[in-house]
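Enquirer: dropping the sequence and predicted coords here.
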Amino acid sequence: MSTPTSFYDLAPSDAKGQPFDFHQFEGKVVVIVNVASKCGFTPQYKGLEELYQKYHDKGLEIIGFPCNQFGHQEPGTDEEIASFCTLNYGVTFPVLKKVDVNGDHTDPVYKYLKSKKAGLLGFKGIKWNFEKFIIDRKGEVVSRFSSVTTPESLAAEVEKLL
């Protein structure tokens, strides 16, 4: 894939390996989070789903990207991950194909996000599972939050952007 010129040029693979075109999110607020099933932050799935349910009808989308790069806390297959999310947390937002968020095989979505919004003290890499990015209705990456930031605490910013 050539270098994307906008957020909407991205098209990662869904859990079944099919293209998941971000053009469908034009005009919406999007939260992107790297997720894992066996992490201390895994209960954030509940808060993410609650945020999704509360604001989805107003234009919020949440996209989960499973990642096994931090403590091997996402060892399952894409099918196992999807089943886990549904059965344990009632997740209805899209959880896509497992990706790398750092290193030589970084998914283009994460290359793009990290190039637009550095973390604490200018750190570009993703530090751990459940790091969150917020993209506004114009496709601009406006915020980045660490793993310790709860989904519930994103509500005020999401409301403002909606």
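Expert: In hand now; what should we look at?

Enquirer: only C-alpha atoms from now on, for both contacts and neighbour counts.
Expert: Noted.

Enquirer: what comes up buried for the helix or strand where Lys54 lies?
Expert: In this structure, Lys54 sits in helix 44-55 according to DSSP states H and E. Across helix 44-55, burial judged by 16 or more other C-alpha atoms under 10 Å covers Gln44, Tyr45, Lys46, Gly47, Leu48, Glu49, Glu50, Leu51, Tyr52, Gln53, Tyr55.

Enquirer: hold the first one in mind and look at this next one:
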Amino acid sequence: MDSIYQFNAPLCNNSDFPLSQLKGKTVLIVNTASKCHFSAQLCALERLYQQYKSDGFTILAFPCNQFDKNEPLEGMAIKDYYQKHFAINFEVFDKVMVNGPDTHPLFSYLKSHTRGIAQNRAIKWNFTKFLVNAQGQLIARYAPRTKPESLHSVIRSSLEATPIIKTANSRFNTTAILK
């Protein structure tokens, strides 16, 4: 069965990141841009990340300059800007294309499994969000206007559906995944 685990992507420091290392985690994938009017969502995304990371949740930020040239920065300058202005701690990748002939394969996969506004597969703007379950399967796609704080219940639901052993010390032990 296909999943996001079949893809690799370069982090903003140019190191290769195999998404297979996220097996067992609920993942929110977001195309981002530092100069976008939705960039304040980075703070809300960080709050989600901090609240659920110990339960097996993570966020992946994929900067994109395709929409009104809202991501003029390159490489580590993007992550530095996100950390300085939004205090983010989740993974920031190198800039990607999310539409067109040079679309990153991950986004081709995500778009082929969902539809956005008006049932269109194309990504219409920055901060489109894709929620992926612990098996690497796409659960849902959310529009740029969807506020991260509105995703609490669906994230909790995905985390609770993950077949992992509960321990006395933490709500979830992501190292004890049941097969």
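Expert: Perfect, I can see it now. Just so it is clear, the model here is predicted, and its values are computed rather than measured.

Enquirer: quick one on the thing from earlier: equivalent range in the second structure for the helix or strand following the helix holding Lys54 of the first structure?
Expert: Where DSSP H and E defines the elements, the next helix or strand beyond helix 44-55 of the first structure is strand 60-66. Matched against the second structure by TM-score structural alignment, strand 60-66 of the first structure falls on residues 57-63.

Enquirer: likewise for stretch 14-34 of the first structure?
Expert: Taking TM-score structural alignment, stretch 14-34 of the first structure hits residues 11-31 over in the second structure.

Enquirer: pick out the residue nearest the middle of the second structure.
Expert: Taking C-alpha atoms, centre = their mean as the criterion, Ile29 is the residue nearest the geometric centre of the second structure, at 1.7 Å.

Enquirer: the counterpart of Val98 of the second structure in the first structure - how many residues pack around it?
Expert: Residue pairing (TM-score structural alignment): Val98 of the second structure is matched to Val101 of the first structure. By other C-alpha atoms under 10 Å, the residues close to Val101 of the first structure number 27.

Enquirer: distance of Val101 of the first structure relative to Lys58 of the first structure?
Expert: Using C-alpha to C-alpha, to the nearest Å, Val101 of the first structure is found at 29 Å from Lys58 of the first structure.

Enquirer: now do the contacts for the residue nearest to Ser3 of the second structure when sequence neighbours are not counted.
Expert: Of all residues not flanking Ser3 of the second structure in the chain, Gly136 sits nearest, at 4.8 Å (C-alpha to C-alpha, 6 or more residues apart in numbering). Shown in contact with Gly136 of the second structure (C-alpha atoms under 8 Å, 6 or more residues apart in numbering): Ser3, Ile4, Tyr5, Lys23, Gly24, Thr26.
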